[in-house]
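Student: this is a predicted model, with the sequence first.
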Amino acid sequence: MEKVKIGIIGCGMISEIYIKNTKEVFQNLDVIAVADINLDSAKARAEQFGIQKAYSPEELLADNEIEMVINLTIPTAHAPICLQALEAGKHVFVEKPLAVTREDGKKILELAKSRGLYVGSAPDTFLGGGLQTCRKLIDDGWIGEPIAASAFMMGSGPESFHPNPDFFYVEGGGPMFDMGPYYLTALINLIGPIKRVTGSARATYPERTIKSGPRAGEKVPVEIPTHISGVFEFENGAIGSITTSFDVWGSQLPRIEIYGTTGTLIVPDPNTFGGPIYVKRQGEAQWTEIPLTHSFRENSRGIGAADMANAIRTGRANRASGALAFHVLDVMHAFIDAAEKGQHIEISSGCSRPEALPMNQPTDFLA
């Protein structure tokens, strides 16, 4: 199968693992160019990985050899870059979230549809060995019918480790938009789409102090909620709850638990690709750790792009799809809307559960 020629826009921290995996894991992706608004950053990444072309974003989009753009820019640039890439006739895979606003998310999907192009979006951790094993356990009936789920992402904020955390505290940031996509995408993959939500939200601290790098000690203003709790209903009738927070100094809560009619499933951190996974079934006294049944157990960021490249070549639907990403975006906004309005919000978007990966999926995605 012919490789898909890729251009990556955004050469920040996350770009390193994406490019590394195209070289070592996903042999159906051929990164032929990288770009950044800081050309020196693009040149450094190109030199690091032996990539021939280091561009400005405009130059990369004008390169007719590039079939697909991987958009690794900051959230506020996701929609503009995606739309420009689609206008240039290129398929797009973007880091999460799909866009900052619902309106921009819709524009991306509508333009892609009109041009006959693919859109994909992170997170793609749900395609990892851990969450795909959980999917198989649920689909095979290990815990019966899922009736409820709980999810917790509790932390003290990225300013403790990120040298430039400003974008985490403006629109499109915060714990829900930064980390919520991992949890909501995992839950939709495991149980199905969401039909109704409600929630409460607050911003505890008016500013944050950068703790590392050359800007250490600098204050960052907070413009978005930093502690969000929500309750939601899946289309199949299951009930979920989620809390995402940048205001918590310590927690021993689980990441995700799924409760079924005949058992409980403890799901691994959805920001990772491996385990551990535990099940306790009706009548059992102890938890049982379940061995992973699927590939991609290490840091496999880019698997969603590799799956999309395979879909482009074969004409099938991609798993980490634009529709899934838009549904997650819609749900995240609905939690904030519900908190502001004090009411339930009906979710108008929808998506299908992504097709599960087979147990014998080749790790290079060439098959």
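Tutor: Nice, I can see it.
Student: going by C-alpha atoms from here, please, whenever you check contacts or count neighbours.
Tutor: Will do.
Student: longest helix anywhere in this structure?
Tutor: Criterion DSSP state H: the longest helix present in the chain is helix 322-341.
Student: and that helix, how far out from the chain middle?
Tutor: With C-alpha atoms, centre = their mean, to the nearest Å as the basis, helix 322-341 stands 14 Å off its chain's centre.
Student: other SSEs contacting it?
Tutor: With contacts defined as 3 or more C-alpha pairs under 8 Å, 6 or more residues apart in numbering; DSSP states H and E, the packing partners of helix 322-341 are helix 102-115, strand 119-121, helix 174-178, helix 180-190, strand 194-202, strand 227-234, strand 345-346.
Student: what's the closest of the ones you listed to T133?
Tutor: helix 180-190 (10.1 Å; C-alpha to C-alpha).
Student: and the angle from the closest one to helix 322-341?
Tutor: 120 degrees (axes from the mean of the first three to the mean of the last three C-alpha atoms, to 10 degrees).
Student: take a look at this one as well, against the first:
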Amino acid sequence: MGDPHRVGVVGLGVISRAYLDTLANHPAVRIAALADLDASRSAAVAATIPGAEAMSVERLLASPDVQTVLNLTIPAAHADISLGAVDAGKNVYVEKPLAVTFPDGRTVIDRAATTGVRVGCAPDTVLGTGTQTARAAIDGGLIGRPMSASAVMVTAGHERWHPHPDFYYAPGGGPLLDMGPYYVSALIHLLGPVRAVVGAASRLRPERVIGSGPRTGQRIPVEVDTHVTGVLEHANGALSTITTSFDGVATTAAPIEVRGETGTLAVPDPNYFDGEVRVLALGDTDWRALPPQAGYAEASRGIGLIDMVTADGHRPARAGGDVALHVLETMTALLRSAAEGQRIELTTVVRRPVPVPLTPAEEWRAHYSGHLSTRHQVAGSTDK
């Protein structure tokens, strides 16, 4: 058995707890280092993880004890931290989105290819039994040829629960760049890559009011569009409509629906790993629930990084940087289309990720390939 893959975590904000709960006790990885702009925070977290050392961001990026950097910083810092890791010869797995702008994302991927390291990126929720069961149903012909899909995310805004929601309404934020990666990634897993987009967007409120935490009642400016909708033209000819909004209370729409020639699939929320997949076949009157058929069972955030580590270069990472870059271009092209009022053709091309076979929780939680090597190291603000 080889040594666990050594991971350094940069950014110890809200989302970090979910990652650490998954990774800290997994045999394939070891949390070797932790860094945050708040040194007291990194020291406090390090004290809860045996063998982890709190250090500065600069020292972590340079540390020979770190093979892969887990980048959990705010979106505006994603590219800088990822490039710092890549330039230090380390792999990087970054919280979504890959970067705030498509050129920055392109730079990260190109620089990694030149350096010979890997880049991975959230969301990895699409590797759970929800999206993967839906994909297995589509690939198995359950609804015939897929013709169209819809993806809908409507919420009143993250300022209602997040104590420091400023970055959600600053450049790099907004409902599309924040929540869109879940939905666009799922659509790519289900239907394949996107070739062109048409978008529209609005921003009807100039400020938001923080609803929780020590800053309750404070007003923050809105600098981004808060309702974005559009059409994705997939390479296979299917059309997807997408709506992401911080301007509504709720919706009765399914998070994702895929409609085929002989049936329709209702796909669970891609912000979660599991959920019920339902099908209505042509001629039927009642929806039927499908049992889990594929995906990592009972998965949690961080499974994408584990998937990369245990792949050990023998197959593409399922939450790879190539998919993340395509997702980023899709989203930024939608925003550009909304601003310019024209159809935008994408420049990136990506293959659908390798499907995930149904993998019981006890298997993926215990799995360790045992033959990790420097040659096949795997990868794919400062407070999210």
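Tutor: Alright, I've got the coordinates. Since the structure is predicted, the reported quantities are computational estimates derived from the model, not experimental observations.
Student: any idea what the TM-score comes out to?
Tutor: After superposition, the two chains reach a TM-score of 0.97 (TM-score structural alignment, normalised by the length of structure 1), with 365 aligned residues with a C-alpha RMSD of 1.3 Å.
Student: report the buried residues of the longest helix of structure 1.
Tutor: For helix 322-341 of structure 1, the buried set under the neighbour-count rule, 16 or more other C-alpha atoms under 10 Å, comprises 322-339.
Student: residues contacting the closest residue in space to R343 of structure 2 that isn't next to it in sequence?
Tutor: Leaving aside its sequence neighbours, R343 of structure 2 sits nearest to V198 (C-alpha to C-alpha, 6 or more residues apart in numbering; 4.8 Å). Going by C-alpha atoms under 8 Å, 6 or more residues apart in numbering, V198 of structure 2 touches G230, V231, L232, L334, S337, A338, G341, Q342, R343, I344.
Student: swap in 6 Å and give it another go.
Tutor: By C-alpha atoms under 6 Å, 6 or more residues apart in numbering, the contact set of V198 of structure 2 is G230, V231, S337, R343.
Student: how near is it to G275 of structure 2?
Tutor: 30 Å (C-alpha to C-alpha, to the nearest Å).
Student: and T115 of structure 2, by the same measure?
Tutor: 39 Å.
Student: P171 of structure 2 now?
Tutor: 32 Å.
Student: looks like D274 of structure 2 contacts T133 (just checking).
Tutor: No: the criterion here is C-alpha atoms under 6 Å, and D274 of structure 2 misses it with T133 at 9.1 Å.
Student: compared with structure 2, how much does the longest helix of structure 1 deviate?
Tutor: In this overlay with structure 2, the average offset of helix 322-341 of structure 1 from its partner residues is 0.7 Å by mean C-alpha distance after the TM-score superposition for structure 1.
Student: excluding chain neighbours, give the residue nearest to L72 of structure 1 in space.
Tutor: Per C-alpha to C-alpha, 6+ apart, closest to L72 of structure 1 is G10, 4.7 Å.
Student: please report how far the one you found lies from T22 of structure 1.
Tutor: G10 of structure 1 is 16 Å from T22 of structure 1, by C-alpha to C-alpha.
Student: cool, A334 of structure 1 as well?
Tutor: 35 Å.
Student: residues near I303 of structure 2, how many?
Tutor: 23 (other C-alpha atoms under 10 Å).
Student: kindly report the same for A361 of structure 2.
Tutor: 13.
Student: and for G12 of structure 1?
Tutor: Count around G12 of structure 1 with other C-alpha under 10 Å applied: 15.
Student: sec struct for it, please.
Tutor: coil (DSSP: H, G, I helix; E, B strand; the rest coil).
Student: same thing with Q27 of structure 1?
Tutor: coil.
Student: is it true that it touches D364?
Tutor: Yes: with contact defined as C-alpha under 6 Å, Q27 of structure 1 and D364 form a contacting pair (5.2 Å).
Student: now do the contacts for R135 of structure 2.
Tutor: L190.
Student: element containing it, please.
Tutor: If you go by DSSP states H and E, R135 of structure 2 is part of helix 129-139.
Student: try I143 of structure 2
Tutor: When elements are assigned from DSSP H and E, I143 of structure 2 belongs to no helix and no strand.
Student: that one maps to what in structure 1?
Tutor: Superposed on structure 1 with TM-score structural alignment, I143 of structure 2 falls opposite I143.
Student: what's the local residue count around that match?
Tutor: 22.
Student: contacting residues for it?
Tutor: G260, T262, G263, T264.
Student: residue contacts, the residue nearest to the spatial centre of structure 2?
Tutor: Compute the mean C-alpha point of structure 2, and by C-alpha atoms, centre = their mean the closest residue is P123, 1.8 Å away. By C-alpha under 6 Å, 6+ apart, the residues touching P123 of structure 2 are Y182.
Student: quick check: it vs Y93 of structure 2, distance?
Tutor: 11 Å.
Student: picking up where we left off before, in JSON lines: the contacts of I143 of structure 1, plus secondary structure.
Tutor: JSON lines is the format used below for the contacts of I143 of structure 1 (three-state DSSP):
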{"residue": "G260", "secondary structure": "strand"}
{"residue": "T262", "secondary structure": "coil"}
{"residue": "G263", "secondary structure": "strand"}
{"residue": "T264", "secondary structure": "strand"}
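Student: sort out which of the residues you listed are buried, if you could.
Tutor: Buried, going by 16+ other C-alpha under 10 Å: G260, G263, T264, out of the contacts of I143 of structure 1.
Student: E95 of structure 2 and L72 touch, don't they?
Tutor: Yes: the criterion here is C-alpha under 6 Å, and E95 of structure 2 meets it with L72 at 5.3 Å.
Student: give the residues shared as contacts by those two.
Tutor: Joint contacts of E95 of structure 2 and L72 (C-alpha under 6 Å, 6+ apart) do not exist.
Student: which SS class is A151 of structure 1?
Tutor: A151 of structure 1 is classified as strand under three-state DSSP.
Student: got the contact list for it?
Tutor: I242, R255, I256.
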